[in-house]
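**Student:** could you look at this predicted model? Sequence included:
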Amino acid sequence: MLQVLGSSWPLLLGIMLLMVGNGLQGTLLGIRGGIEGFSTLSMSFVMSAYFVGFLGGSRLTPELIRRVGHVRVFAALGSFISAILILYPTLANPYAWTIGRMMIGFCFCGVYVTAESWLNNAASNENRGKALSLYMIVQMFGIVAAQGLLTLGDPSGFILFVIPSVLVSISFAPILLSVNPTPAFATTKPMSLRRLYTISPLGCVGMFLLGGVYSAQFGMSAVYGSLAGLSIPQISAFVSSIYIGALLCQYPIGWLSDRMDRRKLILATAFFGGVASAVAFVYSGSFVMLLTTAFLIGGTSNPLYSLLLAYTNDFLEHDDMAAASGGMLFINGLGAIAGPLITGWMMDIYGPEGFFVLLTFLMLALAAYAAYRMTRRKSRGIAEQSTYTAVAPSATSVAVEVAIESAIDEDAHKDGQT
C-alpha cells in the first residue's frame, strides 16, 4: 500500500481535491437552494440533473479522449467545472442550476474517467487492487473533508462557491505534472440489458434500486437537512456520517462476502439499512440518533454496490465481466437519475422525513427481492465465488473494469495456490 502511495500520491492528491470540490458543491447547493426559496421539487430536478450529465459523460467521454487525448479532455472539462461553480451564486435560478448541474455531472464524469485511466496505467498487476482501494479511500475522504469546509463561510454569499472552484483548478497541477499523458485507453461495449438480466436478475434490480439510494444520499441529504432546520455544522456532520460509514464498513462487509452466500449478505445488509432508515424517520428529532442512523445507512448502502457487482460476476465468465459492468453501471445510472426526483416528491408528501421514507422503501425492497431470488436459484459454492473488490458508487467504468481485472488476478492467484 505504501509503495502505491509513494508512486501515485500526486495523482491521488489531485483526485482528492476534485472530490472535495464535488462534495462541497453538492451539499452547498442543497443549503443555498433553501436560502433562495427554491421548492423541494425544483431542487430534486437540480440534483437529478447531475446524474443525467454523469451518465451522458460515461457514454461520450471515451470518444472525446480518443479524438483529442487525455490531457485536452481533462483540462477542458476541468475548466468548465471551475467556471460553473463560480456561476452558481450569480445565476441563482433553478433552471440555470439544473443546466449547470447537468454540465458539471458530465464534466466530473469526464475528469474521473481520465484520472482513473492514468491511475490504472500507473499501477501494475501486483498492486492494482491496492491502488483501487487507495482511490476509494481518497474519494470518501475528499467528500468528508468537503463537509468541514461548509463552516468556513456563509452559504448565502460567494466564498463557499469560490473555494471548490479553486480546489478543482489546483487539482490539475499534481495530476498533469506527474503522469504519463497518453496511457492506453479502451472501453468494452456493454452487454445487452436483456442478457444481463437473464444472467443476474438480483444484480440488475439491486443496482437500479441502489442507484436511487446513492443519488438520494449524494444529492438530497443537504436538502433534507435544510428543510429539517439543521444548522450548517449539523448538516455537515450529517452528510459526513454517511460517508464515514461508507468507508469504515466497506471492508468488513467485503471480508464476509468472500466467506458466505452473497445473497444472504445482500439480504441482511439491505434489511439492516432499511431498518436504520426507518429508525431515522421515527427518531429524526434526536440529532445523535440522526448521526448514528446516517452512519449505518451509508455503511450498508455503499458496500452493497461492490457486493452486487461481485455477485453478478459469480455467474459470468472472466471474458464477459467487463461487458457486464458497463450494463450494470447504466442500470445504476438510471436509478440514480430517478432517486432525487422521487425523493423530492416524497418530501413534499411527508415533509423532510420523506427522505428516509424513500431510503427505507428502496433498501427493504432490495432485501425482499434478494429473499425472493433465493427461492428461484441455488446458491453458488463459496469456492466458486469471484473475489470481492471494493468500489465506490461514484466510480466510472474505468475504475469498475480495473476492479474486475484485480478480482480476476486474485482468483487466478488463489487457483494457483490450490
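**Tutor:** Everything's here; your move.
**Student:** every contact and neighbour count from this point should use C-alpha atoms.
**Tutor:** OK.
**Student:** what about residue 99, how many residues nearby?
**Tutor:** 17 (other Cα atoms under 10 Å).
**Student:** ok, it touching residue 49?
**Tutor:** Yes. Between residue 99 and residue 49 there is a contact at 7.3 Å, judged by Cα atoms under 8 Å.
**Student:** for the chain, longest helix please?
**Tutor:** helix 2-36 (DSSP state H).
**Student:** buried stuff in that helix?
**Tutor:** Residues of helix 2-36 classed as buried: 4-5, 8-34 (neighbour count, 16 or more other Cα atoms under 10 Å).
**Student:** buried residues in stretch 272-286?
**Tutor:** 272-281, 284.
**Student:** turn those into JSON lines, columns for secondary structure.
**Tutor:** Supplementary listing: these in JSON lines, determined by DSSP: H, G, I helix; E, B strand; the rest coil:
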{"residue": "272", "secondary structure": "helix"}
{"residue": "273", "secondary structure": "helix"}
{"residue": "274", "secondary structure": "helix"}
{"residue": "275", "secondary structure": "helix"}
{"residue": "276", "secondary structure": "helix"}
{"residue": "277", "secondary structure": "helix"}
{"residue": "278", "secondary structure": "helix"}
{"residue": "279", "secondary structure": "helix"}
{"residue": "280", "secondary structure": "helix"}
{"residue": "281", "secondary structure": "helix"}
{"residue": "284", "secondary structure": "coil"}
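**Student:** in addition, the following structure is provided for comparison:
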Amino acid sequence: MFQIFSGIWALLIGIVFIMLGNGMHFTLIGLRGGIEGFSATDLAIVASGYFLGFLSAARLTPGMIRRVGHVRVFAALGSFMSAGLIAFPLFTDPILWTVLRVLVGFCMSGIYVTAESWLNASATNETRGKVLSAYMIAQTLGIIGAQGLLTLGDAATAGLFIGASILVSISFGPILLSVTPTPAADVTRPMPLRTLFKNSPLGTVGIFLLGTIYATQSGMGAVYGSQIGMSANEIALFIAMLFGGALLLQFPIGWLSDRMDRRSLILGCAVLGATFCVLGWINGPDIWMLMAAAFLAGGVTTPLYALLLAYTNDALDPADMPAASGGLVMIFGIGAILGPLAAGAAMESYGPQMFWLVLGVTFVGIGAYALYRMTQRAAAPIADSDSYLGVLPTASPVAVEAAGAWAVEQAEIEREADT
C-alpha cells in the first residue's frame, strides 16, 4: 500500500486543498449572493457559468500539458483560480460573477484533467482501482471539509473568499516540491452523441438528466438555504449533507451493481432520490428533515453517476469505451449548464421549495426512462457485466476512461477465476 501512494501523495494532498477552496466558493456564492440581493435567476446563471467553463476546458487542457507539462499547467490554472476566487468580493455584480465562475470552472476542469492523467499514468493495472478510489475520497472529503471552514468567518466580508484563495495557493506546494515524474496526457476524441445514444439510450439520457441534478444540488443548494432563512452554519451543514451521503451509499450501491440488472438498480436509485426530494419539499420548515433529505438525495446522486457509466460500458466494446467516456462527460456537462437555469427560473417564479420539486421531477424522469428501456431490451447477463468503480460527477474524461479500463480488467479477471 505504501508503494502505491508513495508516488502520488503530493498530488492527493494538493487536491484536498484545492477542493477545500473550491468547496468553500460554491457555497459562498449562494451566501454572498443572497446578502447582495441577487435573484434566484441571477445566481442560477452564475452557477451555470462554472459548468460552462468546466466543459470547455476538458478538450483544451491535454494540449497545454503536452506543450509545457503537468506541473506548469497545474500551477498556472491554480494561480488563475486563486485570483478568480479573491476577485468575487471585489466585483459584486452578477455579470462579472458569471465571468469569474467561467474562469474558475475552466481552471478546475483543467486541474482535474492534469491530476487524473497524472494518477492514471502512475497506476498499474493492479493498483488503478485503489488509486482512483483514494482520489475520489480525497475530493469528497475536501468538499465536505470546506463546509466546516465556512463556519469560521462571515460571508458578508471578503475573509472567506480570501481563505478559499489561500487554500488553492497552498495546494501548489506539495506538487511543485515533489520529485515525482510527470507523464504526458492524452484524451480520446469524444464519441458522437448520436452513436452514443444508439449504443446506450438509458446511459445517455440518464447522464444528461443527472447532470442537471448534480449542478442544481451543488450550484443552487446554498441559494435555496439562503432563501428559506437558514443561518450560514445551517447552509454549510446542508451542503455537507448533499455530498456526505455519497460516502455512505457508494459501497452498497456498488455492491448491488455487480449482482443485479443495473437498469433495475438505476430505477430504484431514481425512485429513492425522488422520494427524498418529496420529503424535503413537504418538510421545508423542519431543518433536520431537510438535512436528512439532503443527505439521502445527494447520497444517491454520485453512485447513480457511476452506475450509469458502468451500465453504458456494458453495452460497448472495450475499444469504444474511451471515446464514449468523452461523450458522456460532454453530455453531463450540457445537463449541468442547463440544470441551475431551470431550477433558478422555477425558484424565481414559484418560491424556493421548487428546488426540491425540480430535483424530484428530474429523478422521476430518470426512473421513468429506465423503466421504459427495460421493456425495449432484454437484460444483459450479470456475468457479462463489467465491474463497478465509484467515479465522481466532477471527473474528467481521463478518470472516466481509466475507470472503464479498470472495470473491464477486473471483469475479465473474475470471469477467468470462475472458469
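**Tutor:** Great, that's in hand. Keep in mind it's a predicted model, so treat the numbers as computed, not measured.
**Student:** TM value for the aligned chains?
**Tutor:** Overlay of the two chains. TM-score (TM-score structural alignment, normalised by the length of the first structure): 0.98; 418 aligned residues with a Cα RMSD of 1.2 Å.
**Student:** can you tell me how far residue 199 of the first structure is from residue 327 of the first structure?
**Tutor:** Per Cα to Cα, to the nearest Å, residue 199 of the first structure is found 12 Å from residue 327 of the first structure.
**Student:** more neighbours: the two, which one.
**Tutor:** The neighbour comparison of residue 199 of the first structure against residue 327 (other Cα under 10 Å) goes to residue 327, with 22 against 17.
**Student:** buried residues in the host helix or strand of residue 256 of the first structure?
**Tutor:** Element membership for residue 256 of the first structure (DSSP states H and E) is helix 232-257. Within helix 232-257 of the first structure, the residues that count as buried by 16+ other Cα under 10 Å are 232, 234-251, 253-254, 257.
**Student:** also stretch 214-221 of the first structure?
**Tutor:** Of the residues in stretch 214-221 of the first structure, those buried (16+ other Cα under 10 Å) are 214-221.
**Student:** one more: stretch 189-198 of the second structure?
**Tutor:** Result for stretch 189-198 of the second structure [16+ other Cα under 10 Å]: buried residues 190-191, 193, 196-197.
**Student:** for the residues you listed, which one is nearest residue 43 of the second structure?
**Tutor:** residue 193 (29.6 Å; Cα to Cα).
**Student:** my read is that the closest one contacts residue 327, right?
**Tutor:** Yes. The criterion here is Cα under 8 Å, and residue 193 of the second structure meets it with residue 327 at 6.3 Å.
**Student:** show me which of the buried residues of stretch 214-221 of the first structure is closest to residue 312 of the first structure.
**Tutor:** Looking across these and measuring by Cα to Cα, the closest to residue 312 of the first structure is residue 214, at 19.1 Å.
**Student:** how much space is there between the closest one and residue 332 of the first structure?
**Tutor:** For residue 214 of the first structure, the distance to residue 332 of the first structure - Cα to Cα - is 9 Å.
**Student:** cool, and residue 206 of the first structure?
**Tutor:** 9 Å.
**Student:** then residue 292 of the first structure?
**Tutor:** Where residue 332 of the first structure is concerned, residue 292 of the first structure sits at a distance of 26 Å (Cα to Cα).
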